[in-house]
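In: Quick check, what structure comes out for this input:
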Amino acid sequence: MNKKKVLFFIYQMGGGGAARTFLNIINNLDRSKFDPILVTLNYNGSYEDELKSDIMFIKLETKRLRSAILPLAKVIRNERADIVFSTIPNYNTIAILANLLSFTSAKNIVREAAYLGGSFSANIKLRGYGLLYRLSSKVIALSKGVKKNIAKRYKVNPEKIEVIYNPVDVDGIQRHIDNGEIAEEHKYIFDGDAQVIMTAGRLVPDKDHETLLQAFAKVNNKVNARLVILGEGELEVFLKAKAEELGISDKVHFLGFQHNPYIYFKHADLFVLSSIHEGFGHVLAEALAAEIPVVSTDCRPGAAEVLNDGEFGVMCEVGNAENIAKKLFATLQIDNEQLMLMIDRGKERAYEFDAKTIAKQYGEVFIRTIDRGDRS
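Out: Sure thing, here's the model as predicted:
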């Protein structure tokens, strides 16, 4: 069969979850069936160095998303793309409009990664995205809960929506652990008798680090512990002040973005996710792959699906510092035999999201969409 060209469009190959997902799909897509093309705006991203060398990588000569429509349409036309694949509503909008203006037979497939909406104004905005999504051939939801949300709030026909979980490069994570090393200036955190609790994610309201700090303060009253926070974001100054207010600033370590977070995961005693909402909870799957026990809020829909309602990790209440602290403390007290069982089961679960498996599922959707030859 002739290889099909799949054009992946994203803002930049930066440090976010969407870029990591694209990286895992593109690198693991079957090259006997597909030629991948990656298109971004004119930004440098931290994941670019990890792209396989056979990937055609095009940067548009603009840093403005709205200015990308015509240049992207030109690339779609010149490269004769069969599929235009994008993720996140704003980028999906640009990809759909660009494809229409390319005047080609390329099919749009859009991916929705977040559980959005709730307020009146937000729901109206999602209806607008939904009108555009109807012009696509397929909508990919990264969890069953996200699929229900797209059908309900975007008003997209459920039959047009397919669930494919986030890809996790399990073997790649292990390579990062085997070949990685904690930065010299951070090694003291993991030395000594303190038990290290780890979290990773953008420092934004939805991740609810404030409640996590309150919970950690309670845990710190019972055991000798440290909290390591990986990630950057708008709330960094506020959260550091909060740690100072709670009297735990000497025990809380804000380490920013780390290109290899997995070596930090491996050396910690426990991973915690305190989010209010998660479409999937990609970092939970990565933590399971890194062989670290997991405690997570029951942030719907993602965490419940990744951990199968507590089968592969400990679940606690959203926004409840007392309950989070209780579950953190209890998990830190688990004996070695139970701990190893928990870690082994978690690693098995992570392989269910392995990048090779997920990339194959995407490939099957790409082929079906091309063969169907319509936009319905």
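In: Could you use CA atoms for every contact and neighbour count after this?
Out: OK.
In: looking at this, Val39 is in a strand?
Out: Yes - the assignment for Val39 (DSSP: H, G, I helix; E, B strand; the rest coil) places it in a strand.
In: Please name the residues that touch it.
Out: Residues in contact with Val39 (C-alpha atoms under 8 Å, 6 or more residues apart in numbering) are Leu7, Phe8, Phe9, Ile10, Phe57, Ile58, Lys59, Leu60, Leu72.
In: secondary structure class for the first one?
Out: So that's Leu7. Applying three-state DSSP: Leu7 is strand.
In: Would you agree it is in contact with Ile37?
Out: Yes - between Leu7 and Ile37 there is a contact at 4.6 Å, judged by C-alpha atoms under 8 Å.
In: Here is the second sequence; please produce its structure so I can put it next to the first one:
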Amino acid sequence: MYVLHICHSYYPPFLDCARQYAALFQGSPYKVVTVYLTGKPDAEVERGSASDEVIFLGYSSKQVRGLKLGAIAKIRQLVNSRDFAFCIAHRAKPTYVALLATNLPVVSVHHNYDDYGRFSRRILVNLYRKRLLMLCVSDSVRDQMRQHLKHWPAEQIQTLYNRIDVDAVKQSLLPRQEARQMLDIDDDTYVIANVGRLHRDKDQATLLRGFAQALPQLPANTLLLILGKGPLEQDLKALANRLGVANQVRFVGQVPDARRYFRAFDLFVLSSDHEPFGMVLLEAMAAELPIICSDSGGGVEVVRAFAPLFTLGSVEELSRELVNSVDYKIDNKIQLASDILIHSFSDEAARIRFFELIDRAWIHNKTLPPRVLR
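Out: All right, here's what the predicted structure looks like:
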């Protein structure tokens, strides 16, 4: 038996999303065939997909707009060649392709808000509701989707959190001294880090303002390290200058496989506005870092049991938490975070949860696959 796994693309972070879902079937009777609608064949992507077979359709983003007839025809041909039990499709477009190209039950995975906010987007999924199970990366995304699809049973719109291969991520981490050497950070520097695209949704502007306000009470050798690129880079650098903290802030730019360097940090801050989930939080937990997080979106669900939260956009609250973090005794919190990572956000935890959700959906709606083989 095969599982058809359709992804729009493999650019970050979606290659890792593909890996997460293929990993659910390791040790099971199923073989996973992952199909990327866009993107050229790439051996590294093929290895990173963790699938039994990877197919690159090679379309451009422009070519899969509209009805996506070419992609539908190729998926239909593929389905006719194998004994597929069901399909997993990431995001709206691959879900449409799966529904129109096959008669398979479809597990539709959603990583962002507002996927079905528009009426036109709801038409097709409403027509095919009886063979759909919607999985959202956080309760925050799930609750919004339930509002957009109000007549759907709750059993068909559920949460399956993002996750990591905890052992693999831990093994990939560079030792603290080596990571600091690679990033050109002195041993005695106190490092506050933020990793993410330089975009309004990540709200690094509030982080800069909170840092500037807290700086007089932070260690003299404190550095704010911002990893990532994006459209607001120049605006954020100008803001750092206006705040008088440019010498204490370093914009590192895009760092390939940035999570390898997390042990170079002393504190991790996520300042995002309506983050659907926040994979970097799991990576920070794997590196055993103390974390401060905004109270917006799915990130709260990851860290609320052990990390201080600040009101989204509140410079004063963030500043206070930055100061408090310096002397805060974190050993018990780090252990709690490690336990939560294993029990809620690991591949093993997700595998158990996934099959439970499949079973529950089947009990409610018998057009979905019956008690999927483990």
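In: picking that back up, please compare Leu7 and Ile37 of structure 1 by neighbour count and tell me which comes out ahead.
Out: Neighbour count, other C-alpha atoms under 10 Å: between Leu7 of structure 1 and Ile37, Leu7 has more, with 27 against 21.
In: how about the more buried one, what's its partner in structure 2?
Out: Using TM-score structural alignment, the equivalent of Leu7 of structure 1 in structure 2 is Leu4.
In: can you check Ser32 of structure 1 too?
Out: Ser32 of structure 1 maps onto Ser28 in structure 2, by TM-score structural alignment.
In: What secondary structure category should be reported for the closest residue to the match of Leu7 of structure 1 other than its chain neighbours?
Out: Of all residues not flanking Leu4 of structure 2 in the chain, Cys87 sits nearest, at 4.5 Å (C-alpha to C-alpha, 6 or more residues apart in numbering). Under three-state DSSP, the three-state class of Cys87 of structure 2 is strand.
In: Test my guess that Cys87 of structure 2 contacts Ala98.
Out: Yes - contact status for Cys87 of structure 2 versus Ala98: in contact at 7.2 Å, counting by C-alpha under 8 Å.
In: So which residues of the stretch 101-250 of structure 1 form helices?
Out: 120-133, 144-149, 170-179, 187-190, 209-220, 236-245 (DSSP state H, counting those that start in this stretch).
In: got the buried residues for stretch 238-256 of structure 1?
Out: Neighbour-count burial for stretch 238-256 of structure 1 flags Leu239, Lys240, Lys242, Ala243, Ile248, Ser249, Lys251, Val252, His253, Gly256 (criterion: 16 or more other C-alpha atoms under 10 Å).
In: wouldn't Ser338 of structure 2 be in contact with Pro290 here?
Out: No - Ser338 of structure 2 is beyond contact range of Pro290, at 11.2 Å (criterion: C-alpha under 8 Å).
In: higher neighbour count, those two?
Out: The neighbour count for Ser338 of structure 2 versus Pro290, taken as other C-alpha under 10 Å, is higher for Pro290 (23 against 18).
In: quick one on the thing from earlier: how about the helices of the stretch 101-250 of structure 1, which one is nearest Arg80 of structure 1?
Out: Arg80 of structure 1 sits nearest to helix 120-133 of all the helices of the stretch 101-250 of structure 1, at 21.8 Å, using C-alpha to C-alpha.
In: which secondary structure elements does the closest one contact?
Out: Counting by 3 or more C-alpha pairs under 8 Å, 6 or more residues apart in numbering; DSSP states H and E, the packing neighbours recorded for helix 120-133 of structure 1 are helix 89-102.
In: Go through the helix it packs on and flag the buried ones.
Out: Applying 16+ other C-alpha under 10 Å to helix 89-102 of structure 1 flags 89, 91-102 as buried.
In: again with stretch 6-21 of structure 1
Out: Here stretch 6-21 of structure 1 shows 6-15, 17-21 as buried, counting by 16+ other C-alpha under 10 Å.
In: which outside residues touch it?
Out: For stretch 6-21 of structure 1, using C-alpha under 8 Å, 6+ apart, the contacting residues are 22, 34-48, 65, 76, 81-88, 91, 95, 113, 166-168, 257, 282.
In: Now list the buried members of these.
Out: 22, 34-42, 47, 76, 81-87, 91, 95, 113, 166-168, 257, 282.
In: Tally up the residues packed near the residue mapped onto Ala330 of structure 1 from structure 2, please.
Out: Mapped onto structure 2 by TM-score structural alignment, Ala330 of structure 1 lines up with Asn324. By other C-alpha under 10 Å, 15 other residues sit near Asn324 of structure 2.
In: Could you measure from the counterpart of Asp331 of structure 2 in structure 1 over to Ala325 of structure 1?
Out: When structure 1 is aligned by TM-score structural alignment, Asp331 of structure 2 is paired with Met340. As judged by C-alpha to C-alpha, to the nearest Å, Met340 of structure 1 and Ala325 of structure 1 stand 22 Å apart.
In: between these two, which one's more packed in?
Out: Taking other C-alpha under 10 Å, Met340 of structure 1 and Ala325 do not tie; Ala325 has more neighbours (22 against 15).
In: Just say helix, strand or coil for that one.
Out: Assigned by three-state DSSP, the conformation of Ala325 of structure 1 is helix.
In: show me what contacts it?
Out: Ala325 of structure 1 makes contact with Ala215, Phe216, Lys218, Val219, according to C-alpha under 8 Å, 6+ apart.
In: Number of residues surrounding the nearest residue to Met315 of structure 1 once chain neighbours are set aside?
Out: Distances taken as C-alpha to C-alpha, 6+ apart put Ser296 closest to Met315 of structure 1, at 5.1 Å, once the chain neighbours are dropped. The local packing of Ser296 of structure 1 (other C-alpha under 10 Å) involves 25 other residues.
In: And Ser296 of structure 1? What does it align with in structure 2?
Out: Using TM-score structural alignment, Ser296 of structure 1 sits opposite Cys293 in structure 2.
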